[in-house]
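S.K.: kindly return the folded structure for what I paste below:
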Amino acid sequence: MANSSSGMAVNDDCKLKFMELKAKRSYRFIVFKIEEKIQQVTVEKLGEPNESYEHFTDSLPANECRYAVYDFDFTTEENVQKSKIFFIAWAPDTSRIRSKMLYASSKDRFRRELDGVQVELQATDPSEMSMDIIKSRVF
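M.R.: Coordinates of the predicted model:
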């Protein structure tokens, strides 16, 4: 399962939890971490369905890279309840260069494993994934 360009495997649990988020809405968000020692993407944190966007952003470390998916609920102008699944590549400026390179080189392959993501964001600081930006990307 390892990718020849980055050598990064994706733990089966990542896809399983993502399918539960997408199909059953079992989670509000999932934070994924690359375990460098074993060269694998793993699930770091699962957000309960009732957790807020603030809970989600608080679970991203201030100076370490992560991947995350967030299930965003919204109401259209026609008053229809909808949701979109966001994929967020979190790479704060303060994280290690090696870590940023590892996450950047593995992102596309990992993102393809998560079938059903509708919006993708790259963020290097919290302002780049503020609720205003999330809302602007759904309409």
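S.K.: rest of the way, CA atoms for contacts and neighbours
M.R.: Will do.
S.K.: could I get the full set of helices for the protein?
M.R.: 12-19, 53-58, 97-113, 131-138 (DSSP state H).
S.K.: buried ones in the second one?
M.R.: So the one you mean is helix 53-58. 53, 56-57 (16 or more other C-alpha atoms under 10 Å).
S.K.: please give me the structure for this one as well, since I'd like to look at both together:
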Amino acid sequence: MTDNVAILAGFTSEIEACNDIGQCLALLVEPGTDYDATFKAWDMDGQQFIRLNGWLWTVEAVADHRKVELAIQCVPPGGDAPATFLFRRNVGRPVREGELVSPTYSSLADLHPWAVANGWAAVPGSWEYRHIAA
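M.R.: Prediction:
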């Protein structure tokens, strides 16, 4: 699964939740989520839905200026027309407009194991990181 599963289900607000022992999670939640109650969220690193007891976590909205989007052109099995895979990630620091962010991932398999397992291949040189404007 990818973050698109959560986005299509309405989990479109990106937050960072940290607890007292220093564990931090990059999450997608539904807009208007009550962080003082138990809530459902999409774990962007674990690629699964989880439930959190909000009172045990400090929640902060992720500012748009820290987000980047990675677009990768991928060819499906059989060599049909390429499709674009999009991944959005929080860089963890402010990003200047137009700044290129060094790749966090070295291969399509790191980002999307399902696609590689099912015969998809990244088009060489097609990785494009871009700043998501506020």
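S.K.: quick check: TM-score for this pair?
M.R.: After superposition, the two chains reach a TM-score (TM-score structural alignment, normalised by the length of the second structure) of 0.25; 67 aligned residues with a C-alpha RMSD of 5.6 Å.
S.K.: coming back round to it: including distance to Ile133 of the first structure, could the buried residues of helix 53-58 of the first structure go into CSV?
M.R.: Converted to CSV, the buried residues of helix 53-58 of the first structure look like this (distance: C-alpha to C-alpha, whole Å):
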residue, distance to Ile133 of the first structure
Tyr53, 12
Phe56, 15
Thr57, 13
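S.K.: quick one: which of those is nearest Gly47 of the first structure?
M.R.: Of all the buried residues of helix 53-58 of the first structure, Gly47 of the first structure sits closest to Phe56, with 7.1 Å by C-alpha to C-alpha.
S.K.: that closest one against Leu46, yeah?
M.R.: No: applying C-alpha atoms under 8 Å, one finds Phe56 of the first structure not in contact with Leu46, separated by 9.3 Å.
S.K.: list residues touching both of the two?
M.R.: Residues touching both Phe56 of the first structure and Leu46 by C-alpha atoms under 8 Å, 6 or more residues apart in numbering: Phe29.
S.K.: contacts only, for the residue lying closest to Thr75 of the first structure once chain neighbours are set aside.
M.R.: Nearest residue to Thr75 of the first structure, sequence neighbours excluded (C-alpha to C-alpha, 6 or more residues apart in numbering): Gln81, at 4.6 Å. The neighbours of Gln81 of the first structure, taking C-alpha under 8 Å, 6+ apart as the test, are 73-75.
S.K.: and of the helices of the first structure, who's closest to Phe29 of the first structure?
M.R.: Closest approach to Phe29 of the first structure among the helices of the first structure (C-alpha to C-alpha): helix 53-58, 6.7 Å.
S.K.: what residues does the closest one touch?
M.R.: Residues from elsewhere that reach helix 53-58 of the first structure (C-alpha under 8 Å, 6+ apart): 29, 47, 70, 126, 131.
S.K.: what about Cys24 of the second structure, distance to Val59 of the second structure?
M.R.: Distance, Cys24 of the second structure to Val59 of the second structure, using C-alpha to C-alpha, to the nearest Å: 10 Å.
S.K.: ditto for Ile15 of the second structure
M.R.: From Ile15 of the second structure over to Val59 of the second structure the distance is 7 Å, taken as C-alpha to C-alpha.
S.K.: picking up where we left off before, top of the contacts of Gln81 of the first structure by number of neighbours, please.
M.R.: Most neighbours among the contacts of Gln81 of the first structure, by other C-alpha atoms under 10 Å: Phe74, with 15 neighbours.
S.K.: name the nearest residue to that one, ignoring sequence neighbours.
M.R.: Nearest non-adjacent residue to Phe74 of the first structure (C-alpha to C-alpha, 6+ apart): Lys82, at 5.5 Å.
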